[in-house]
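In: this is a predicted model, with the sequence first.
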Amino acid sequence: MSIATVGVVGAGTMGSGISQVCASAGLSVRLLDISPQMLEKAAATLDRHLERQVSKGMLDQAQKRQVLSRVQMSTDYTCLQGVDMVIEAATEQLALKREVLSRVAGEVSEHCVIASNTSSLSITELAAPLPNPERFIGVHFFNPVPVMQLIEVVRGLRTADATYARVLALAAQLNKACISSANRPGFVVNRILVPMINEAIMVYQEGIASAKNIDAAMVLGSNQPLGPLALADLIGLDTVLAILQSLHDGFNDSKYRPAPLLKELVAAGDLGRKTGRGFHGYD
């Protein structure tokens, strides 16, 4: 069964980015968020990103209007009725995601693929309360979604082969590359990346070097395109903390213990780019 209409739940950075790439690939998108303000922000972000593509000659104004016309926004879960696939992109909290997924399952058909954009939580655990868990799967996009080419595809214990095949077909339509990961905390990328970010925070916390110099060291010394502290700000410090807590809980290993400074910054509301302040300041 081909996927022509995609529902996206959550209009934050990831949800709006996923909506953009799906609409740009010719799919109809229904973007859902309980907050009208988040939908307004997502609409403005989508318009701004597409206008940037126009300015670069990647789109013309008519093509931009076509992409925008494919995205319908709503605060009502009934908008998901009749879609072929739903991608949940809510905040990285198990209880919240379970609540969202339960409401999604109450609106869609039994043939609809339900996916989570979780970056660290167990796909099997998320699927367990749902009817037809064989149609549930993890599809971990990376930020910024229109730029980053990778999707981690994570099968739960009961994910069906047909569900996996449909997700691979969608990824090809979106011009994304896929890797498959076993259902383990952090999957592949975050299992490797986030502990490195945490260690960079430890180095900063201990006063060994400034945030600017830590990032410069890893860019110039390890050929990384973005330093680890700047990357943490881009990801969102609350998300980095949630992933570390998931790794720590999942493996019961002290090497994943979040840096105290990271916890303090999150408690203070300094979450990185989205709040204007993290390890660096942003206008």
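Out: Received it, and whenever you're ready, just let me know what you need.
In: going forward, measure contacts between C-alpha atoms and count neighbours the same way
Out: Noted.
In: hey, where'd the helices end up in the chain?
Out: 13-24, 36-55, 61-69, 94-105, 123-127, 161-173, 189-205, 211-222, 228-235, 237-251, 260-268 (DSSP state H).
In: tell me which of these sits nearest to I114.
Out: helix 94-105 (7.9 Å; CA to CA).
In: tell me the angle of that closest one relative to helix 237-251?
Out: 100 degrees (axes from the mean of the first three to the mean of the last three CA atoms, to 10 degrees).
In: buried set for helix 94-105?
Out: Of the residues in helix 94-105, L94, K97, R98, V100, L101, S102, V104, A105 count as buried by neighbour count, 16 or more other CA atoms under 10 Å.
In: same for that helix, what does it pack against?
Out: strand 85-88, helix 123-127 (3 or more CA pairs under 8 Å, 6 or more residues apart in numbering; DSSP states H and E).
In: check which residues of the shortest one are buried.
Out: By neighbour count, and taking 16+ other CA under 10 Å as the criterion, the buried residues in strand 85-88 are M85, V86, I87, E88.
In: kindly report the same for the last one.
Out: When burial is assessed from 16+ other CA under 10 Å, helix 123-127 yields the following buried residues: I123, T124, L126, A127.
In: now swap in stretch 240-256 and tell me
Out: Result for stretch 240-256 [16+ other CA under 10 Å]: buried residues V240, L241, A242, I243, L244, Q245, S246, L247, H248, G250, Y256.
In: so how far is V194 from the fourth one?
Out: When CA to CA, to the nearest Å is the yardstick, I243 and V194 sit 7 Å from each other.
In: reformat the buried residues of helix 123-127 as CSV; add distance to I179.
Out: Formatted as CSV, those follow (distance: CA to CA, whole Å):
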residue, distance to I179
I123, 16
T124, 18
L126, 20
A127, 20
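In: adding another structure so you can compare the two:
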Amino acid sequence: MTDKIKNIAIIAHVDHGKTTLIDSLMKQSGMFRDNQKVDERVMDSGDLEKERGITILAKPTSIRWNDVRINIIDTPGHADFGGEVERVLHMADGVILLCDAAEGPMPQTKFVLGKALAQGLKPIVIINKVDRPDGRPEEVIDEVFDLFVSLDANDEQLDFPIMYASGRDGWCAAELDDPRENLHPLLNLILEHTPDPAVDPSKPFAMLATLLDSDPFLGRCLTGRVVQGSAKVNTNVQALNLDGKKVEAGRLTKLL
């Protein structure tokens, strides 16, 4: 049921703590067992990503919170991979903008945020790393607001909720002097602020595929946004190009 799903992307400049925040969200949502060993930067699974410590390919994960499935899309923060971010934003109904409390919004932040605003997404703004000695969170909020204005954000987008966080330490708060306990306030805000997907289940199944991967057990795996209808295992499907012409036909063997 679509009212039990939230699709949200997280955008930020490189090294502003985006992937670390997602790691903490995954752990606190109960995704892992208490006795399960979990590597840092779980979402950076590629060899080059692990070597360089940055996200190169956008990739989704899902967590459950209060009986709602939250699909989170981790996006690259480096300017060289801006096209990857622009492509996967079409999968999201909401977006989290993460800014370093010391560095503030950076040039890549402006590019990606502009794409999100143009798509009509209403951001949640998180000022991360507020425990840095050189942090200046209140000034950074002013800079973020000025950035929104320069990108012609509408009134709804300008009325963005703000949270302060330390993704590394796993806490988020609505005010700087609030208790710094966990990320539950952020999870609750995602449920409250992110719109439900607009899908008409009565129409034939159609999905906009944005990510293609290969699994040694499952074969080709497509990730994307369901724009209408519904599907189940063993449904026959067709792949169409941008002109609507059939490229190939296949069958759904597993839904994740």
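Out: Received the coordinates, thanks. Note that the structure is a prediction, hence the values are computed from the model and not measured.
In: can you give me the TM-score here?
Out: Once superposed, chain against chain, the TM-score is 0.27 (TM-score structural alignment, normalised by the length of structure 2); 119 aligned residues with a CA RMSD of 6.0 Å.
In: tabulate the buried residues of strand 85-88 of structure 1 (CSV), appending distance to D233 of structure 1.
Out: Below are the buried residues of strand 85-88 of structure 1 laid out as CSV (distance: CA to CA, whole Å):
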residue, distance to D233 of structure 1
M85, 31
V86, 28
I87, 24
E88, 23
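In: of all the residues you listed, which two lie farthest apart?
Out: For the buried residues of strand 85-88 of structure 1, and using CA to CA, no pair is farther apart than M85 and E88, which are 9.9 Å apart.
In: who touches both of those two?
Out: Shared contacts of M85 of structure 1 and E88, defined by CA atoms under 8 Å, 6 or more residues apart in numbering, are found at I114, A115.
In: still on that earlier bit, out of the helices of structure 1, which comes closest to S180 of structure 1?
Out: helix 161-173 (9.7 Å).
In: so the closest one versus helix 13-24, what angle?
Out: Relative orientation of helix 161-173 of structure 1 and helix 13-24, computed by the same axes, to 10 degrees: 80 degrees.
In: so which elements touch helix 161-173 of structure 1?
Out: Checked by 3+ CA pairs under 8 Å, 6+ apart, helix 161-173 of structure 1 has strand 136-141, strand 150-155, strand 177-181 packed alongside it.
In: just these: most buried one?
Out: strand 136-141 (a mean of 28; mean count of other CA atoms under 10 Å).
In: between helix 13-24 and that one, find me the angle.
Out: Per the same axes, to 10 degrees, the angle that strand 136-141 of structure 1 makes with helix 13-24 is 90 degrees.
In: which of the buried residues of stretch 240-256 of structure 1 lies closest to L265 of structure 1?
Out: When the buried residues of stretch 240-256 of structure 1 are compared for distance to L265 of structure 1 (CA to CA), L241 wins out at 10.0 Å.
In: I figured the closest one hits L261, correct?
Out: No: using CA atoms under 8 Å, L241 of structure 1 makes no contact with L261, being 10.5 Å away.
In: any chance of the helices and strands packed on helix 161-173 of structure 1 in TSV with distance to G17 of structure 1 as columns?
Out: Output for these, formatted as TSV (distance: least, CA to CA, whole Å):
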stretch	distance to G17 of structure 1
strand 136-141	9
strand 150-155	13
strand 177-181	16
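In: so for A216 of structure 1, which of these sits nearest?
Out: Per CA to CA, nearest to A216 of structure 1 of these: strand 150-155, 25.0 Å.
In: tilt between that closest one and helix 189-205?
Out: Put simply, strand 150-155 of structure 1 runs at 120 degrees to helix 189-205, going by the same axes, to 10 degrees.
In: list the helices and strands strand 150-155 of structure 1 packs on?
Out: Counting by 3+ CA pairs under 8 Å, 6+ apart, the packing neighbours recorded for strand 150-155 of structure 1 are helix 123-127, strand 136-141, helix 161-173, strand 177-181.
In: check which helix or strand covers V237 of structure 2.
Out: strand 236-240 (DSSP states H and E).
In: angle of the helix or strand just after that strand against strand 236-240?
Out: Following strand 236-240 of structure 2 in sequence order, the next helix or strand is strand 246-251 (DSSP H and E). If you take the same axes, to 10 degrees, strand 246-251 of structure 2 sits at 160 degrees to strand 236-240.
In: remind me what strand 246-251 of structure 2 packs against, helices and strands.
Out: In terms of contacts (3+ CA pairs under 8 Å, 6+ apart), strand 246-251 of structure 2 is packed against strand 236-240.
In: elements contacting the strand it packs on?
Out: On a contact count with 3+ CA pairs under 8 Å, 6+ apart, strand 236-240 of structure 2 meets strand 246-251.
In: show me which positions of the strand it packs on end up buried.
Out: Counting neighbours, the buried set in strand 246-251 of structure 2 is empty (16+ other CA under 10 Å).
In: I'd like the helices and strands packed on helix 94-105 of structure 1 as CSV, with distance to S28 of structure 1 appended.
Out: Formatted as CSV, these follow (distance: least, CA to CA, whole Å):
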stretch, distance to S28 of structure 1
strand 85-88, 11
helix 123-127, 25
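In: can you give me the strands for structure 2?
Out: Applying DSSP state E to structure 2 gives strands spanning 5-12, 59-65, 68-74, 94-100, 123-128, 162-166, 171-173, 206-215, 219-228, 236-240, 246-251.
In: next one: the nearest residue to S214 of structure 2 once chain neighbours are set aside from G250 of structure 2, what distance?
Out: The shortest distance from S214 of structure 2 to any non-neighbouring residue, by CA to CA, 6 or more residues apart in numbering, is to R220 (4.5 Å). Using CA to CA, one gets 11 Å for the distance from R220 of structure 2 to G250 of structure 2.
In: sounds good, over and out.
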